[in-house]
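Trainee: 3D, please:
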Amino acid sequence: MYSVRHRSLVAALMLVAAVSGCGSTPSAATQEPAAKTAAEQQAPVQQLRTIPLTIVTNDGKRHGYTVEVARTSDEQAQGLMYRRSMPKDAGMIFPFAAPRPATFWMHNTYIPLDMVFLLADGRIESILADVPPLNEAQRSSLGPVAAVLELNAGEAARIGATPGDLVEYDLRDLQGGAE
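Mentor: As a prediction, this is how the structure comes out:
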C-alpha cells in the first residue's frame, strides 16, 4: 500500500513533468509566425510581376533593384500591405496611365519605406524618406508624377539618391498603369 507521502511525491513529479513539457519556449527557427489579423486573412499578400530598375545617382553610380509592378487599381490599392519584410534590393513601383498628383499612406503596411516620386522623364521629383509603418497620415508628391517607387526605409539615403537623379525602368512588356 502506498503511503500518503509516496502518493504526494508521485503527484508532484507528474505535475513537474507536465509543466516542464508545456513551458518550454521553442527556438526561433521553430516558432510559428504571429497569428494573422482578420484583415491579413481577408487580403493575402499578392505576388506581382517584377522588372529590373536602376537608380543612377548624380555621382554616376548605378544601383540595381528588382521591383514588383502594381499596375491595376486593385494592385495599387494593396501595394505592400501585410508584408512583414522585403529584400534589400527589392521594391514596388506604381506606374500611372498619365502623370497626376500622388498621395500614399501606410495603412496595414508593416515595412518602413522610402517613397520616391518619379516624373514622366524618369527623374526623381521628390523623396519621402523613412516613412514609418502603420501610419495613416497621407503623404503626397509635390506635383504630378508618372510613378511612385517604394524602397526599404533608408535606401535612398544609403545610395545618395536625390531629386533630379534618373530612375531607369521599362514597362513596355507590361500593360499600362492604373487610372
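
Trainee: can we go C-alpha only for contacts and neighbour counts from here?
Mentor: Will do.

Trainee: all strands of the protein, in order?
Mentor: Using DSSP state E, the strands of the chain run over 50-56, 62-69, 90-104, 113-118, 124-131, 139-152, 166-169.

Trainee: how many degrees apart are the fourth one and strand 124-131 in direction?
Mentor: It stands for strand 113-118. 170 degrees (axes from the mean of the first three to the mean of the last three CA atoms, to 10 degrees).

Trainee: ok, back up a step: minimum distance to Gly21: which of the strands of the chain has it?
Mentor: strand 139-152 (40.6 Å; CA to CA).

Trainee: tell me what that closest one is packed against?
Mentor: strand 90-104, strand 113-118, strand 124-131 (3 or more CA pairs under 8 Å, 6 or more residues apart in numbering; DSSP states H and E).

Trainee: can you redo the ones you listed as a markdown table with distance to Glu68?
Mentor: A markdown table is the format used below for the helices and strands packed on strand 139-152 (distance: least, CA to CA, whole Å):
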| stretch | distance to Glu68 |
| --- | --- |
| strand 90-104 | 5 |
| strand 113-118 | 14 |
| strand 124-131 | 18 |
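
Trainee: winner for burial among those strands?
Mentor: The highest mean neighbour count among these, using mean count of other CA atoms under 10 Å, belongs to strand 113-118: a mean of 25.

Trainee: now what about the lengthiest helix in the chain, what contacts it?
Mentor: When the chain is parsed with DSSP state H, its longest helix is helix 4-23. Taking CA atoms under 8 Å, 6 or more residues apart in numbering as the criterion, no residue outside helix 4-23 touches it.

Trainee: Next, the buried residues of it.
Mentor: Buried residues in helix 4-23, counted by 16 or more other CA atoms under 10 Å: none are found.

Trainee: quick one: which of the helices and strands packed on strand 139-152 is nearest Ile55?
Mentor: For the helices and strands packed on strand 139-152, the distance to Ile55 is smallest for strand 124-131, at 9.3 Å, taking CA to CA.

Trainee: And this one, please, so the two structures can be compared:
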Amino acid sequence: MTSRFRFAFLAFSLLLLAGCGPPWRVIRASGPPSALASASVVGVSFDWSRALVGGVPEQQYLAGLPPDEQANYVEVHTAIEATYLLELQRQAPGVQVVASTGAEPIQLVVMPGFLELGYYRVLVARDSRLDMHLVFAMGGVAVDEIEIRATRGADLRNPTVLNRMSDCAARNAQLTAQFIRRARES
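Mentor: Got it, this is the predicted structure:
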C-alpha cells in the first residue's frame, strides 16, 4: 500500500510541476541581464511569410477561397495585427510600443506560424488557435526569440472566427508583455 501511495504522490507532483514555468518556449535568450532590460521603445512589425492556415501556406489558402471568403480572411488577418499591437500597448507599461519604422532601438518581428481558424456549427465545433514566433532584435541582431500559442474555444457564446482569432491575438500580446516585463526585471 505504501508503494502505491508513493507512486500516486510522485505522479501527482510531476503533473503539478509540468504546469510550472513560463507560458512560452525560449528559442534564444540574451543575458543575464536581458538585452530587453532597458527597453523603452519597441517597434513591432509582422512577417506572415511562414504562416500556415489550416496546414497550408497562407497564400495558397487564400488562392483556394472564393472572393467573399478571401475578404473575410483578410479582415481576420488585419484584426490579428491591430488587436495584437493595441493589446501589447496596453499590457506593457513603461514601454512605448509602436508600429515599426526601423528606427526603434528594439525591433519585435511577429511571425504568425500556425493558424487554425476553427468553426462553430450547432452540433460540432473546432477551436481556434494562433501560434506566433517572436524575434526581438537590437541593431539588426536577434537577441531574444520565443514561441507562444493561444487557443480560443468555439462555442455558442463565441461563434465567429473574427472574435476568436482576435481573442487569440490579444492573449499572445499579453504573453509578449509578460515576457518583456520579466526581461526588464532581470
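
Trainee: Superposing both, give me the TM-score.
Mentor: The TM-score (TM-score structural alignment, normalised by the length of the first structure) is 0.25; 75 aligned residues with a CA RMSD of 5.2 Å.

Trainee: Of all the helices and strands packed on strand 139-152 of the first structure, which one comes closest to Val145 of the first structure?
Mentor: strand 90-104 (4.7 Å).

Trainee: Tell me where the second structure has helices.
Mentor: Using DSSP H, helices in the second structure cover 2-18, 58-63, 67-91, 161-185.

Trainee: hey, which of those is tucked in deepest?
Mentor: Ranked by mean neighbours (mean count of other CA under 10 Å), the helices of the second structure are led by helix 161-185, with a mean of 21.

Trainee: circling back: export the helices of the second structure as JSON lines, with columns for distance to Val109 of the second structure.
Mentor: Shown next, in JSON lines, are the helices of the second structure (distance: least, CA to CA, whole Å):
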{"stretch": "helix 2-18", "distance to Val109 of the second structure": "29"}
{"stretch": "helix 58-63", "distance to Val109 of the second structure": "18"}
{"stretch": "helix 67-91", "distance to Val109 of the second structure": "12"}
{"stretch": "helix 161-185", "distance to Val109 of the second structure": "12"}
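
Trainee: so which of these gets nearest Val141 of the second structure?
Mentor: helix 161-185 (17.2 Å).

Trainee: So which elements touch the closest one?
Mentor: helix 67-91, strand 128-138, strand 141-152.

Trainee: how about the ones you listed in CSV, adding distance to Ile180 of the second structure?
Mentor: CSV is the format used below for those (distance: least, CA to CA, whole Å):
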stretch, distance to Ile180 of the second structure
helix 67-91, 10
strand 128-138, 10
strand 141-152, 10
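
Trainee: And for Thr50 of the first structure, the neighbour number?
Mentor: Counted with other CA atoms under 10 Å, residues neighbouring Thr50 of the first structure total 17.

Trainee: same thing with the one 3 residues further on?
Mentor: Residue crowding around Leu53 of the first structure was assessed by other CA under 10 Å; the count is 23.

Trainee: list the contacts for it?
Mentor: Gly64, Tyr65, Thr66, Val67, Val167, Glu168, Tyr169, Asp170.

Trainee: Out of those residues, which end up buried?
Mentor: Tyr65, Thr66, Val67, Val167.

Trainee: Give the buried residues for stretch 129-147 of the second structure.
Mentor: 129-138, 142-147.

Trainee: of the buried ones among the contacts of Leu53 of the first structure, closest to Gln42 of the first structure?
Mentor: Taking these together and measuring to Gln42 of the first structure by CA to CA, the closest member is Val67, at 24.3 Å.

Trainee: picking up where we left off before, would you format the strands of the first structure as TSV with distance to Val16 of the first structure included?
Mentor: Formatted as TSV, the strands of the first structure follow (distance: least, CA to CA, whole Å):
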stretch	distance to Val16 of the first structure
strand 50-56	54
strand 62-69	52
strand 90-104	49
strand 113-118	48
strand 124-131	49
strand 139-152	47
strand 166-169	62
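
Trainee: Pretty sure Val44 of the second structure sits against Val109.
Mentor: Yes - using CA atoms under 8 Å, Val44 of the second structure is in contact with Val109, at 6.0 Å.

Trainee: if you count what's nearby, which of those two comes out ahead?
Mentor: With neighbours defined as other CA under 10 Å, Val44 of the second structure and Val109 compare such that Val44 has more, 23 against 19.
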